[in-house]
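Novice: Sequence first, then the predicted structure, then my questions.
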Amino acid sequence: MKNILVIAMALITLQGIAQEKRALANRMDRPHRMSDLSPEQAATLKTKKMTLHLDLTTKQQDEIYKLNLENAKARKEMMANLKAKREHGELKKPTQEQRYKMMNARLDHQIDEKAKMKTILNSEQFIKWENHQKKMQQQGRKMKRHMAHKPSEAPKNRK
């Protein structure tokens, strides 16, 4: 009887670990699915999601679509450049000065985007948008930690 319980517990534990790894793999695939879209499609989807989340007016939707389209085009171009460098073997680890410039440019872009969103959204929508941005940033950090660990050493989700 004890042996059956031990075997059952072992099977349940293995099944739980397998499901956790599968869920992590599914989350890792999401960015690749979005990268297959054109900038216009990505901007449209993001704008519609924001409309549902923030209850945007049609004027706000148009302005945010333009902003999202601009960002999507820049992101697509950057990814194409990285892919071309990777294929040609020119992709190298950036120097400290290059990393500083990239981080500085990214922060300038975030400041600029925040200022634009502040002019487009009303105060209630802006607070909601900011909270969502913070949540997404935390999820990004969590994913980065998962990526840094080997799959066999990935920390378990604690609740």
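Specialist: Received it, and whenever you're ready, just let me know what you need. Numbering: from 1, shown residues only.

Novice: Could you use CA atoms for every contact and neighbour count after this?
Specialist: Will do.

Novice: longest single helix anywhere in the chain?
Specialist: Identified as the longest helix of the chain according to DSSP state H is helix 2-35.

Novice: List the buried residues for that one?
Specialist: Buried residues in helix 2-35, counted by 16 or more other C-alpha atoms under 10 Å: L24.

Novice: let's bring in a second one:
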Amino acid sequence: MKKLFIAALLFVGMVSFAQDAAQPVKQQRERLTPEQRNEKHLKKLTTELNLDTNQQAQVAKLLADRSAKAQKHMEMRKARKDSSIKPTAEEKAALKKEIMDEKTATEAQMKSILNAEQYKKWTAMRDENKEKMKDKMKERKNKL
């Protein structure tokens, strides 16, 4: 879900920059494949949390599963968008519940993989990233 949210933000940002030709063109980021993103995320978690090889393998599997689910959600969204059928309130609620269930399942799996200190660090990192995203959203909103 977080990746979808980031992708949506990037899309909105690119569209807004495309409208204003007076602003200097930003250098485009290299597009990473899901496997490359997972590997990059795993490396970051390994260095930040000091994961051992067993934990790395478990976290890599978890990241791959999350990535596959996110890809599935993106494809579903794209299919709905292409067909111009708006989801009903019930469908939106069901999707939101499914995403929240996946989030709690991921948290439970991370808690079982990491020790107490690592889990505490991981939650702090996650919360910090949430705050950064909120700040970026406010900045983008103020620019528009």
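Specialist: That came through fine. Since the model is a prediction, treat every value here as computed from it, not as a measurement.

Novice: after the longest helix of structure 1 comes which helix or strand?
Specialist: The helix or strand immediately downstream of helix 2-35 of structure 1 is helix 39-54, counting by DSSP states H and E.

Novice: gap between the helix ranked longest in structure 2 and the chain center?
Specialist: In structure 2, taking DSSP H as the definition, the longest helix is helix 53-83. Centroid separation for helix 53-83 of structure 2 versus its chain: 10 Å, with C-alpha atoms, centre = their mean, to the nearest Å.

Novice: so the helix or strand following it versus helix 53-83, what angle?
Specialist: For helix 53-83 of structure 2, the following helix or strand on the C-terminal side (DSSP H and E) is helix 89-113. An angle of 170 degrees separates the directions of helix 89-113 of structure 2 and helix 53-83 when computed by axes from the mean of the first three to the mean of the last three C-alpha atoms, to 10 degrees.

Novice: Relative to structure 1, and after superposing, what's the average distance for helix 89-113 of structure 2?
Specialist: On superposition with structure 1, the mean distance recorded for helix 89-113 of structure 2 (mean C-alpha distance after the TM-score superposition for structure 1) is 1.4 Å.

Novice: Give the aligned equivalent of E40 of structure 1 in structure 2.
Specialist: The alignment partner of E40 of structure 1 in structure 2, by TM-score structural alignment, is E35.

Novice: give the contact list for S16 of structure 2.
Specialist: Counting by C-alpha atoms under 8 Å, 6 or more residues apart in numbering, S16 of structure 2 makes contact with L144.

Novice: What strand or helix carries it?
Specialist: According to DSSP H and E, S16 of structure 2 maps onto helix 2-19.

Novice: Following superposition onto structure 1, what is the mean distance for stretch 53-71 of structure 2?
Specialist: With mean C-alpha distance after the TM-score superposition for structure 1, stretch 53-71 of structure 2 averages 0.7 Å from its match.
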